[in-house]
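Enquirer: Task: produce atomic coordinates for the following.
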Amino acid sequence: MTAIMIQGCGSNVGKSMLVAGLCRAAVRRGLRVAPFKPQNMSNNAAVTADGGEIGRAQALQAMACGLEPVTDMNPVLLKPESERGAQVVVQGKRLTTAMARDYARLKPQLMGAVLDSFQRLRAAHDLVIVEGAGSPAEVNLRAGDIANMGFARAADVPVVLVGDIDRGGVIAQVVGTQAVIDQDDAAMVAGFIINKFRGDPRLFDDGYDYIAARTGWRGFGVVPWFDRAHLLPAEDAQDLASAPTGGGVKVACLAFSRIANFDDLDPLASEPNVDLVIVRAGAAIPGDARLVILPGSKSTRGDLAFLRAQGWDIDLQAHIRRGGHVLGICGGYQMLGQLVRDPDGIEGPAGDMAGLGLLEVETTMTPDKRLTRVQAQHAATGLEVAGYEIHIGRTTGPDRARPFAHVGGAQEGAISPDGRITGTYLHGLFASDRFRAQYLAGLGIAAGGLNHGTLVAQALDALADHVEAHIDVAGVLAAAR
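Expert: The predicted structure is shown next:
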């Protein structure tokens, strides 16, 4: 029935990882623990047990707690669709699409849903560990805030502030945050943590003591860089990284401007015989790639235009002429077809856009969103594939007669006549170990016999050990109320 909130001095300071580690550490103490993030902005979403969607980081934190993810763990999810607009998901369901200016006016109406979800979690668990968003130092966003101090004050939840020393200027991060926030907000802060230290943490003793003396806040620890973080799903597309080159077979993934659900790549990145290359804007698709993946996208039409602007459509044609394979997942699948129709203007002005023409299918965007967990059977091998669907749009056409999989007896996805171009709506397919091994074998890539679920679970245990070794966990838990 208690709660503590982890806020950051900025975005990407490691809040999500620390919350996951603290969750696991608290569960080890015999507590019933749940994660909570009032407002998240991410296109990396998870489908929940209750048929909605939340940020992938909260799904990982739920795993750390030994729980199935539910929509109450992230009641407001913002999914960017353009530079200025985002889809607003409330308690798992799409509410509207709003421009940034309009969302500022919408925020006060969302506090009720946020507090409603929080109170349900709080009533059902011994401890709720809350994650903030961005930084409380963004005082221009304080009015109507539901993500940081606005929530902490409304729900009376103490705050631990996290600074990122890897970025430099961490003393100014923490001391500066206290300097700019309201005194009543500052009174909610129980202490601070310094995260992502490289080298000997004792070298920061003087800086640590200076922050404590200057702010009057208690220090809860200096956390060294966690080397196994890459094994856990990332929330921010900026954290996507190519796998270390080790002489394996090259698999390239296009980094769309609105890339979504990119943790599909994590099991591939863990394979020792796969060199995963993230192809970013301005770079060419490697000529020696055996497979090119077109991943999910929050804006199929927008990212199709982005793809062409990079010249990747030309690179793909060359890749195919060399005998390469292409896999499109969700939005990437839609792009592979002949046409993307958007008669209602769901992704922008109403109209049609030519696809890449690599599959004989076409997609019509529809307002209804499909959100479901899926148990599928891979058509070529008969192997079970566990995944999920999270998309708008309906895809039809002759190449669907050669399905990628069967779901409940229905055909899913499409494959070209030569078998080298594949499209599917199934996210998470590579987490199924036997399927992943067979799929890679079909590309001439020997799989490493990894159990991806075990790998993630072991990384979470290692993260909890890391947190226990460097944070005063008992002190943090004692600060909860």
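Enquirer: contacts, neighbours, all on C-alpha from now
Expert: Noted.
Enquirer: How much space separates Q7 from V189?
Expert: 9 Å (CA to CA, to the nearest Å).
Enquirer: Let me fix that, I meant to ask about G324.
Expert: According to CA to CA, G324 stands 55 Å off from V189.
Enquirer: So for those two, which sits in the more crowded spot?
Expert: Ranked by neighbour count (other CA atoms under 10 Å), G324 and V189 place V189 first, with 23 against 19.
Enquirer: now the other sequence, so there's something to compare against:
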Amino acid sequence: MAARALMIQGTGSDVGKSLIVAGLARAFTRRGLRVRPFKPQNMSNNAAVTADGGEIGRAQALQARAARVPASVHMNPVLLKPQSEIGAQVVVQGKVVGNAKAREYQSMKPGLLEAVLDSFARLADTADLVLVEGAGSASEVNLRASDIANMGFARAADVPVVLLGDIDRGGVIASLVGTRAVIDPADAAMIVGFIVNRFRGDPTLFDDGMKTVARHTGWHALGLVPFFDAASKLPAEDALGIPGRGASAAQGSAGVAPGRTRIAVLAYPRIANFDDFDPLRLEPIVDLAFVRPGEAIPGDARLVILPGSKATIADLAALRQAGWDIDLAAHLRRGGHVLGICGGYQMLGRTIADRDGIEGPPATVDGLALLDIDTVLEGEKVLIETAGETVAGAVPFKGYEMHIGRTTHGASAEGGRPLLRLGDGRLDGTSSANGRVSGCYVHGLMTDDRQRRHWLQRIGAPASDLIYEPEIDATLDLLADHLERYIDCDRLLELARPSRVTVPG
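Expert: A predicted model of the protein is given here:
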């Protein structure tokens, strides 16, 4: 029997498409269906390494987890990773194929549709149900001619669409009815129903609102979904999910609550994989502050983290422009600790060389010189799941590598020591001689309960009993329960239908 498919498109960005697909994936998986998530095109610097050796958007990795299957490159065949002046890095079926500015990418999209349909067919060949997530807004008619992310895909694969609106941001009736008004009639015919997301208050007060949308569009009303408070426990897809602007500054003036330890993460413009620090955000003993340009690093932070970056040299310049290099020096004089991950690790060294212009204009720049290392951006991108232990203390960890670059250590006797020993015997990372500045290429250290407790102990924070991974699975189950209660899931399955795309050959 051919797999059925259903697509969730939105009236705009950040209306909750990723979360709805994740919840439905868990709900239908619990019913015994083989579910596969799929997003034709994604734009995000939060990426995940897949079991088949590529990278996809973090949201699709979470959706795969919700469906209880390994993440695959075919779940997100086109991934755009925004960089600096050069636009975005283009990843196709898990591998980098080049860089493109926005206008250049529009001309590339028709050629990418073949890869999108190929990946979709491969997933459908192993599934009972494929849940497809659109990107941005279904009403971007100015981009419709070359679209592969929303109606362009839906029409090419003959996949029915459910349109999702967000009532929390206001104007949901206009956004749903307006979408029906501006899109092509043949596109509108693909839409079989609508869902209103993030409702607060008495749902009966919006009964007339649901009827109004249905009357003006002709679409089935499939659910009014109340705000899901536990969503904050799940990894966010992109920088829109970073805690609200200005929060860290407010926290800094108020001081840390008794019994809590402040950790600051530098949110530079091209921050990548900031979900590395979600476990710290959930720690009851941690006050996690994302610090943006224009805000000072909190003076009471015990640990400052330099996260990954999609454009290391450009973000290092932004760091200096924000005055964070001065703040870091003061932080270390006060006895604080610093940790760099991936691009943040490269920034902590003496020099960074991008001679071939991989991440921006060719350049060689001075780093922060807090570690005795030098980095050259060159070679193939490393994409691998990894495990090992710390060199000091032999604390185990699991994580992944996702980087371009080769880092070498200086010959200084005070240059520090390697931080991690990988499972294959390789050494990774560096820790300063006094142990207060460290960095490595391994993402996901804080997701591992053993490593997170180790780092909290290093900065003098009390131990916690948070077990992160089971917390994520429990939250996905709660999300599935929530959607089963407020969405007509039986009707969704009836509306899903087999696509007309087949595996080539």
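Enquirer: Any idea what the TM-score is?
Expert: TM-score of the superposed chains, computed with TM-score structural alignment, normalised by the length of the first structure, equals 0.98; 481 aligned residues with a CA RMSD of 1.2 Å.
Enquirer: give me every residue that touches the alignment partner in the first structure of V132 of the second structure.
Expert: V132 of the second structure maps onto V130 in the first structure, with residues paired by TM-score structural alignment. The neighbourhood of V130 of the first structure, defined by CA atoms under 8 Å, 6 or more residues apart in numbering, consists of 3-6, 19, 35-38.
Enquirer: Out of these, grab the one that's most surrounded.
Expert: Going by other CA under 10 Å, P35 tops those with 33 neighbours.
Enquirer: what's the helix or strand for the residue nearest to it when sequence neighbours are not counted?
Expert: Here the nearest residue to P35 of the first structure in space, its sequence neighbours aside, is I129; by CA to CA, 6 or more residues apart in numbering that works out to 5.0 Å. Secondary-structure element containing I129 of the first structure, defined by DSSP states H and E: strand 127-131.
Enquirer: In the first structure, where's the longest helix?
Expert: Selection of the longest helix in the first structure by residue count, based on DSSP state H, yields helix 100-124.
Enquirer: For that helix, buried residues please.
Expert: For helix 100-124 of the first structure, burial by neighbour count (16 or more other CA atoms under 10 Å) applies to 103, 107, 110-111, 113-115, 117-118, 121-122.
Enquirer: Next: stretch 474-484 of the second structure.
Expert: Buried-residue list, stretch 474-484 of the second structure, by 16+ other CA under 10 Å: 475-480, 482-484.
Enquirer: what span of the second structure lines up against stretch 355-364 of the first structure?
Expert: The aligned range for stretch 355-364 of the first structure in the second structure is 367-376, by TM-score structural alignment.
Enquirer: Next, the buried residues of that stretch.
Expert: By neighbour count with 16+ other CA under 10 Å, stretch 367-376 of the second structure contains the buried residues 367-368, 370-376.
Enquirer: Between the two ends of that stretch, how far is it?
Expert: End-to-end distance (CA to CA), stretch 367-376 of the second structure: 12 Å.
Enquirer: Just give me the neighbour total for the equivalent of L78 of the first structure over in the second structure.
Expert: If you follow L78 of the first structure across to the second structure using TM-score structural alignment, you land on L80. As a burial measure, L80 of the second structure scores 22 neighbours (other CA under 10 Å).
Enquirer: How about S257 of the first structure?
Expert: Counted with other CA under 10 Å, residues neighbouring S257 of the first structure total 20.
Enquirer: Setting aside sequence neighbours, what's the nearest residue to V437 of the second structure?
Expert: V437 of the second structure sits nearest to V338 (CA to CA, 6+ apart), 4.7 Å away.
Enquirer: those strands in the stretch 151-300 of the first structure, which residues are they?
Expert: Along the stretch 151-300 of the first structure, counting by DSSP state E, counting those that start in this stretch, strands occupy 159-164, 189-197, 218-224, 249-254, 259-260, 274-279, 291-294, 296-297.
Enquirer: Pipe those strands into CSV and attach distance to Q173 of the first structure per row.
Expert: As requested, the strands of the stretch 151-300 of the first structure are exported to CSV (distance: least, CA to CA, whole Å):
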stretch, distance to Q173 of the first structure
strand 159-164, 6
strand 189-197, 10
strand 218-224, 14
strand 249-254, 34
strand 259-260, 30
strand 274-279, 31
strand 291-294, 38
strand 296-297, 33
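Enquirer: hey, what's in contact with both of Q7 and V189 of the first structure?
Expert: By the contact definition CA under 8 Å, 6+ apart, Q7 of the first structure and V189 are jointly contacted by 159-161.
Enquirer: Which one (most neighbours) among the residues you listed?
Expert: Of all the shared contacts of Q7 and V189 of the first structure, the most densely surrounded is V159 (30 neighbours; neighbours counted as other CA under 10 Å).
Enquirer: which one in the second structure is aligned with that residue?
Expert: V159 of the first structure maps onto V161 in the second structure, by TM-score structural alignment.
Enquirer: Surely that match and A189 touch.
Expert: No: in this structure V161 of the second structure lies outside contact range of A189 using CA atoms under 8 Å: 9.1 Å.
Enquirer: Could you report the neighbour count for A354 of the first structure?
Expert: 16.
Enquirer: tell me which element the equivalent of V21 of the second structure over in the first structure falls in.
Expert: With TM-score structural alignment as the criterion, the equivalent of V21 of the second structure in the first structure is V19. In this assignment (DSSP H and E), V19 of the first structure forms part of helix 15-28.
Enquirer: Mean deviation, that helix versus the second structure?
Expert: Compared with the second structure after fitting, helix 15-28 of the first structure has a mean deviation of 0.4 Å; criterion: mean CA distance after the TM-score superposition for the first structure.
Enquirer: who touches the helix or strand that comes right after that helix?
Expert: Downstream of helix 15-28 of the first structure, the next assigned helix or strand under DSSP H and E is strand 33-36. Contact with strand 33-36 of the first structure is made by 19, 23, 26-27, 58, 61-62, 65, 67, 72-74, 118, 121, 125-131, as judged by CA under 8 Å, 6+ apart.
Enquirer: In the second structure, which residues correspond to strand 33-36 of the first structure?
Expert: Using TM-score structural alignment, strand 33-36 of the first structure pairs with 35-38 in the second structure.
Enquirer: And the helices in the first structure, which stretches?
Expert: 15-28, 56-64, 100-124, 149-155, 170-180, 183-186, 205-215, 266-270, 300-309, 312-321, 331-336, 433-442, 452-470, 473-479.
Enquirer: For P403 of the first structure, which of the ones you listed is the nearest?
Expert: helix 331-336 (12.4 Å; CA to CA).
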